[in-house]
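1. Below are the sequence and a predicted model; questions follow.
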Amino acid sequence: MNEQYQAKDTDQSKRVDKLLADIIEDASRSQVQGWLKENLVLVNDEVVKSNYKIQEGDTVTWTIPEPKPLELKAENIELDVVYEDRDVIVVNKPSGMVVHPAAGHENGTLVNALLYHCNDLSGINGVERPGIVHRIDKDTSGLLMVAKNDRAHESLVAQLMEKSVERKYIAVVHGSIAHEYGTIDAPIGRDTKDRQRMAVVDEGRDAVTHFRVLEHFPEFTLVECTLETGRTHQIRVHMRYINHPLAGDPKYGPRKTLDLNGQALHAKSLGFEHPATGKWLKFEVEPPEDFTEMIQYLKNRS
């Protein structure tokens, strides 16, 4: 099936391979370059090279080929394991790591690392996503829980459905938020104007994010967000919805932002009931060094 995108003024002079890597979820730039070589990408119905510079009004059309079956490989990638027993693993995922393999990201994912670390992961999510109960975005760092058997998987998913899992994030957003506390209750679904993005839409799935302001900076605010639901890109979409998009967010934020490799978002706290013992477990991890350096930079500007 063909997908289409109408270039905006903000896309002017951007390379076509970079443009598509930005707007197609889970697509890498090298993957897009492969599509261009196979003539699967057209601009104004003409074949172009990867370095073609987009002009406002260009119509970019592409066809994503059928994915090839993935052969998962265990890879000796260092894992920051926060907790582990026979039922669950809690890991601190670094920014830049994809959670599970997909087209364009067959290797170097959290799943590849988990398969090397242990071979007893639940199979409920299929061959390509063993043990994965929930996800966080590639460029989001922080805590993630993984199921080591099917019983644990079912319990953790049930807790997510019941909204009893505690998930807190910290984020830096654009602008000064006037209210110290707030709740964003707005349904999220595919953006009707751009199928590569999510948006607040009437026919979307219910989504609730609670936030509180931690600190104000010139032009930016540090907030803590608590998820009641777990929709794709939920915090990123909700903060954009209230006109406070995340700093560094290439998909939902402004072009003029902090110089970051992706959105300023860190999953700092995770709490859930142990699937076997029923004991409440809660974990917290500090944000990575580049995140704390960014906060210090904003403080110094103040």
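-> Perfect, thanks for sending it.
2. Please count neighbours and contacts with C-alpha atoms only from this point.
-> OK.
3. From Asp290, how far out is Thr109?
-> 21 Å (CA to CA, to the nearest Å).
4. got it, and Arg29?
-> 24 Å.
5. neighbour-wise, which of these two wins?
-> Relative neighbour count places Arg29 above the other of Arg29 and Asp290, with 19 against 13, counting by other CA atoms under 10 Å.
6. Please tell me how far the more buried one sits from Leu214.
-> 36 Å.
7. alright, now check it against this:
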Amino acid sequence: MPFITKKLFSPVRQMALSFLMNELGLSRSEGQRLIARGRLSQNGSVMDDQFGFIEGDCEFICFEPDTRGFKPMFVANDFVIYDKPSGLSVHPHSRQSPYTLNDEIKHQFGDEANATHRIDQETSGLVLVSRHKKSESVLKRLFSERAITKRYLAMVKGCVEHPIDIQEPLYRKDHPNLLISMVVKVDPKGKPAHTVINPLRYFPEHDMTLVEASPLTGRTHQIRVHLFHVKHPIIGDPVYGPTEENVIRFIKKELSPIERMEIGGSTRLLLHAHSLEFEYENEVYKVESEKDFVKECFEAMGISQ
């Protein structure tokens, strides 16, 4: 597990921040951030005051990357791009989270490297990663200014004959069950959201269509909710389409692959972040996934092409 507890010892009374900077080689800002997150404790009590003092035995919770040798598909001086498989989270959700893409990012490119955006654990495809703080700031600004063009591929139910321009506001559902409150829906109270759908290929024998989805805004679950709204849900979506009971079972990780296949027609969400296009330091980059998404769809659906 990436998060481990280190036993440390301060031989003299000293400021907690100075101790961590000297003991672990942390920068001042990194030490302040980790203390504020409650990573340092003594005698069972969390030390969350950077100006506090520490002496004697103490414990520090730190992140130690657990590499499995997963390499990026594209490497530049200031950033890299990974082609993430479905099922792998970008960041750990808690200190108990198992292996994530963040393990490889930190292991291969150091503590300053960071994913500049997120895609869902269930979604496969391209993740843009900065190699240092300067490029992180630039790339995140490009995302916030919508200067990075993202295109996704999705296999959806039914026949999509013509392009669809979807402009429906999205709202996080208010529900007494906290798990269900993660679900997003089309609602006038929501934030503006805009997705353009273009059909690429119809498979009449399975009544499904491969589409390209271009999100012009960046709302949570935007493509998934918009496609569900226009009656072309993504095959294998465990949240938008199944019953509330099965949504809860999925979120609790209680659904087996066989059950997922029976409920949604696939063992995974058939959504793939296929390409990224942006300008960085006067150079235009257009990177496309090398994965055969159609082949992966058929495999996940348990059918032969």
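-> It's in. This one's a predicted model, so the numbers in the text were calculated from it and none came from an experiment.
8. ok, the counterpart of Phe63 of the second structure in the first structure - how many residues close by?
-> The alignment partner of Phe63 of the second structure in the first structure, by TM-score structural alignment, is Leu72. Per other CA under 10 Å, the neighbour tally for Leu72 of the first structure reads 17.
9. what do you get for the one 10 residues further on?
-> Val82 of the first structure sits with 15 neighbouring residues when counted by other CA under 10 Å.
10. shouldn't the match of Phe63 of the second structure be in contact with Leu110?
-> No. Applying CA atoms under 8 Å as the test, Leu72 of the first structure and Leu110 come out as separate, 11.4 Å apart.
11. Helices of the first structure, start to end?
-> Under the criterion DSSP state H, the first structure contains helices at 16-23, 29-37, 110-117, 150-161, 234-241, 289-301.
12. Can you tell me how far the residue located most distally from the centre of the first structure is from Leu36 of the first structure?
-> Ranked by distance from the centre of the first structure (CA atoms, centre = their mean), the top residue is Glu46, with 32.6 Å. According to CA to CA, Glu46 of the first structure stands 11 Å off from Leu36 of the first structure.
13. same deal with Gly262 of the first structure?
-> In terms of CA to CA, Gly262 of the first structure sits 25 Å off from Leu36 of the first structure.
14. Could you pull up the residues touching Leu298 of the first structure?
-> Taking CA atoms under 8 Å, 6 or more residues apart in numbering, we find Leu298 of the first structure in contact with 217-218.
15. One more pass at 10 Å, please.
-> 216-222, 258, 292 (CA atoms under 10 Å, 6 or more residues apart in numbering).
16. Need the counterpart of His226 of the second structure in the first structure.
-> His226 of the second structure maps onto His238 in the first structure when the alignment is built from TM-score structural alignment.
17. wouldn't its match be in contact with Val200 here?
-> Yes. Counting by CA atoms under 10 Å, Val200 is a contact partner of His238 of the first structure at 7.5 Å.
18. more neighbours, those two?
-> Neighbours per residue (other CA under 10 Å) separate His238 of the first structure from Val200, with His238 holding more: 27 against 22.
19. measure the more buried one to Val111 of the first structure for me?
-> According to CA to CA, His238 of the first structure and Val111 of the first structure sit 28 Å apart.
20. Tell me the counterpart of Leu42 of the first structure in the second structure.
-> So, by TM-score structural alignment, Leu42 of the first structure is left unmatched.
21. Could you count how many residues lie near Leu42 of the first structure?
-> 19.
22. any idea how far it is from Thr61 of the first structure?
-> 5 Å.
23. what do the two both touch?
-> Gln4.
24. what do His238 and Val200 of the first structure both touch?
-> 185-188, 207.
25. residue in the second structure matching Met151 of the first structure?
-> One correction, residue 151 of the first structure is Arg, not Met. Checking TM-score structural alignment: Arg151 of the first structure goes with Lys134.
26. Report the contact partners of its match.
-> 78, 112.
27. ok, now Pro238 of the second structure?
-> 122, 246-251, 255, 260-261, 263-269.
28. Then Ile223 of the second structure?
-> 152, 154, 166, 193-197, 213-215, 217, 229, 233-234, 271.
29. ok, which stretches of the stretch 51-200 of the first structure are strands?
-> Remark: strands assigned in the stretch 51-200 of the first structure by DSSP state E, counting those that start in this stretch are 59-63, 81-84, 88-93, 141-147, 166-174, 181-185, 188-191, 194-200.
30. Helix 234-241 and the last one, what's the angle between them?
-> Angle of strand 194-200 of the first structure versus helix 234-241, following axes from the mean of the first three to the mean of the last three CA atoms, to 10 degrees, is 80 degrees.
31. hmm, who's touching strand 194-200 of the first structure?
-> Taking CA under 10 Å, 6+ apart as the rule, strand 194-200 of the first structure contacts 3-6, 20, 22-26, 185-193, 204, 206-207, 231-234, 236-238, 240-241, 251-252.
32. and with 8 Å instead?
-> Contacts for strand 194-200 of the first structure (CA under 8 Å, 6+ apart): 5, 23-25, 186-191, 232-233, 237-238, 241, 251.
33. what's the answer for the third one, then?
-> Residues external to strand 88-93 of the first structure that are found in contact with it (CA under 8 Å, 6+ apart): 79-84, 110, 141-149, 152, 285.
34. Which ChimeraX command selects the buried ones in those?
-> Selecting only the buried entries of the contacts of strand 88-93 of the first structure in ChimeraX, with 16 or more other CA atoms under 10 Å as the criterion:
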select :110,141,142,143,144,145,146,147,148,149,152,285
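35. Run through the residues that contact the nearest residue to His232 of the second structure once chain neighbours are set aside.
-> Counting by CA to CA, 6 or more residues apart in numbering, His232 of the second structure lies nearest to Lys157, which is 5.1 Å off, once chain neighbours are set aside. Applying CA under 8 Å, 6+ apart to Lys157 of the second structure gives the contacts 207-209, 232-235.
36. Now, of those, which are buried?
-> Using 16+ other CA under 10 Å, the buried ones in the contacts of Lys157 of the second structure are 208-209, 232-235.
37. who's in contact with Ser124 of the second structure?
-> 83-87, 271-273.
38. aligned partner of it in the first structure?
-> In the first structure, Ser124 of the second structure lands on Ser141 (TM-score structural alignment).
39. What sits closest to Leu79 of the second structure if chain neighbours are left out?
-> Just to correct that, residue 79 of the second structure is Phe rather than Leu. Ser130 (4.3 Å).
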